[in-house]
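# After the sequence you'll find the predicted model.
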Amino acid sequence: MRSHQRQIAACLMAASFFLGSPLPAHAHPHVFVSATMTVSATPEGDLLAVHNSWWMDELFSSSVVVDFDENANGRLDPEELSAVGKQVGTSIKEWSYYTFVRQGAGDVALAAPAALDVVFDAKRGQLQFSFQMKPEKPLRLKGQTTTFSNFDDTYFVAFDFAETGAFVTKDLPSGCKSGESAPSPDEAAKSWMATIAGLGPGDTVPEDGIKFSEVLSTKFTLDCSKD
């Protein structure tokens, strides 16, 4: 009975991830991602692309195999992997593909990826999603400070950049320096509470809330402000 309940729970998690179900905000994540990010630049010093690589946790991956193994052969064939990529791409579009680039106080608009490439590593028992996003308009890196992050507003999906070399840069303008900020949960909670406390008497909490998941997220910074 407990095993059956776990299978149902896993399928519900997968469905919410794929279909963008309007689930309420969660106090803790239910899907875990081991992520890497690669940022590349053009010869002119503009942002060329952000490339994400996500290894999904084993529980989530196994639920996807169950849901998408149409021919019941116990694995995901190329056509089935393609179907997974299309379904997930449709779902996470609503959440900006969990990929955020910022300069100053503004978000940078990124074009939707052409496709999500999906592989299943049977030895690891995990799915890997990889895809590339480009800015909708030319974005100058040279002379600017730019931040990059993956996070889920609802905190249903948690992104971990614990691997060595999780943030890679290619062809950056000379003089650019990269940095990483990964607050602990305690530090994030203090920052979140400070944001709440900083609201004035006439201020209201933004309609989309003050996102603990964003505060907790790992942020990569490219400082190209100096030649």
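Yep, it's here. Numbering: from 1, shown residues only.
# only C-alpha atoms for contact and neighbour calcs from this point on.
Fine.
# Quick one: the helices in this protein, in order.
2-19, 58-68, 78-92, 185-197, 212-216 (DSSP state H).
# what about H28, how many neighbours?
Summarising burial for H28: neighbours were counted as other C-alpha atoms under 10 Å, giving 12.
# who are the neighbours in contact with it?
Residues near H28 by C-alpha atoms under 8 Å, 6 or more residues apart in numbering: Y155, F156.
# Swap in 6 Å and give it another go.
Contacts for H28 (C-alpha atoms under 6 Å, 6 or more residues apart in numbering) come out as none.
# take the one below as the second:
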Amino acid sequence: MSCVAGIFSILAAPALAHPHIFAQARLEVETAADGTIVELRNVWRFDEVFSASVVMDYDTNRNLTLEPEELAEVGAIVRDSLADFNYYTTLIDNGADLAVKRPAQIHADYQDGQLLLIFAVEPERTLALDGTVSVGVYDPTMYAAIDFATDADLVVTGAAADRCATRIVRPDPDQVIAENQDSLTEAFYETDGANDLSKLFATRIEFTCG
């Protein structure tokens, strides 16, 4: 099994593992004039160590970079592998989890020694900006740390961008652990609730709509 397929399918990653992969992210939440969220646009830039391991696996012509056809293979593998993890998207509509549709394509690029993944996903059903809505990105196994360097890397765009009050939530890990110690301890041994618990750590945009 290749590095990309193995890591992104998270076959060997334990629940609540210490992160082994690091990525800087940007998220754009695109809205429509009818007051709905229509698309979530992602850019993930991975650390040099992980990026180098991808080059080792997919640099078939051994020129120490990734050509377009090699990058296309990486993107296709990630598109398949992350389907079971909702493409690392946490989307909560007034307390209810909402899945996203499979992206048409995940575009992979390689710049300055780092792998980039660029893709957009849509909510599985119509998502109105009404009440409280939360949008974030996280790895439910916590094997990969996908972080936003600044609040400006999480933005709302489109015709309904000003419809709701928004805030960026950056949970304090120590506080989350202190407030949920019993549940987190159980999650090390029971995988069923691990995905829900990891949302407590996710950096996200919260919409409050009147």
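Sure, I can see it. Note that the structure is predicted; figures quoted are calculated from it, not measured.
# What value does the TM-score take for this pair?
The TM-score (TM-score structural alignment, normalised by the length of the second structure) is 0.88; 205 aligned residues with a C-alpha RMSD of 2.3 Å.
# before we move on, the earlier item: let's have the helices of the first structure in CSV, adding distance to R102 of the first structure and mean neighbour count.
Converted to CSV, the helices of the first structure look like this (distance: least, C-alpha to C-alpha, whole Å; neighbours: other C-alpha atoms under 10 Å):
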stretch, distance to R102 of the first structure, mean neighbour count
helix 2-19, 25, 15
helix 58-68, 30, 19
helix 78-92, 19, 18
helix 185-197, 19, 14
helix 212-216, 13, 21
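# of the ones you listed, which approaches S174 of the first structure most closely?
S174 of the first structure sits nearest to helix 212-216 of all the helices of the first structure, at 29.7 Å, using C-alpha to C-alpha.
# Tell me how far the aligned partner of Y138 of the second structure in the first structure lies from Y97 of the first structure.
When the first structure is aligned by TM-score structural alignment, Y138 of the second structure is paired with F151. Using C-alpha to C-alpha, to the nearest Å, F151 of the first structure is found at 9 Å from Y97 of the first structure.
# Let me have the helices of the first structure in a markdown table, adding distance to G106 of the first structure as columns.
Output for the helices of the first structure, formatted as a markdown table (distance: least, C-alpha to C-alpha, whole Å):
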| stretch | distance to G106 of the first structure |
| --- | --- |
| helix 2-19 | 27 |
| helix 58-68 | 33 |
| helix 78-92 | 21 |
| helix 185-197 | 18 |
| helix 212-216 | 15 |
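# Of all those, which one is nearest A162 of the first structure?
helix 212-216 (13.8 Å).
# how much space between the nearest residue to S134 of the second structure once chain neighbours are set aside and V169 of the second structure?
Leaving aside its chain neighbours, S134 of the second structure sits nearest to E206 (4.4 Å; criterion: C-alpha to C-alpha, 6 or more residues apart in numbering). Separation of E206 of the second structure from V169 of the second structure (C-alpha to C-alpha): 7 Å.
# Then M142 of the second structure?
From M142 of the second structure to V169 of the second structure the distance is 18 Å (C-alpha to C-alpha).
# Looking at those two, which has the bigger crowd around it?
M142 (24 against 15).
# Pull the contacting residues for that one.
L16, A17, P19.
# Any of these buried? List them.
L16 (16 or more other C-alpha atoms under 10 Å).
# so which of the contacts of M142 of the second structure comes closest to V43 of the second structure?
P19 (19.0 Å).
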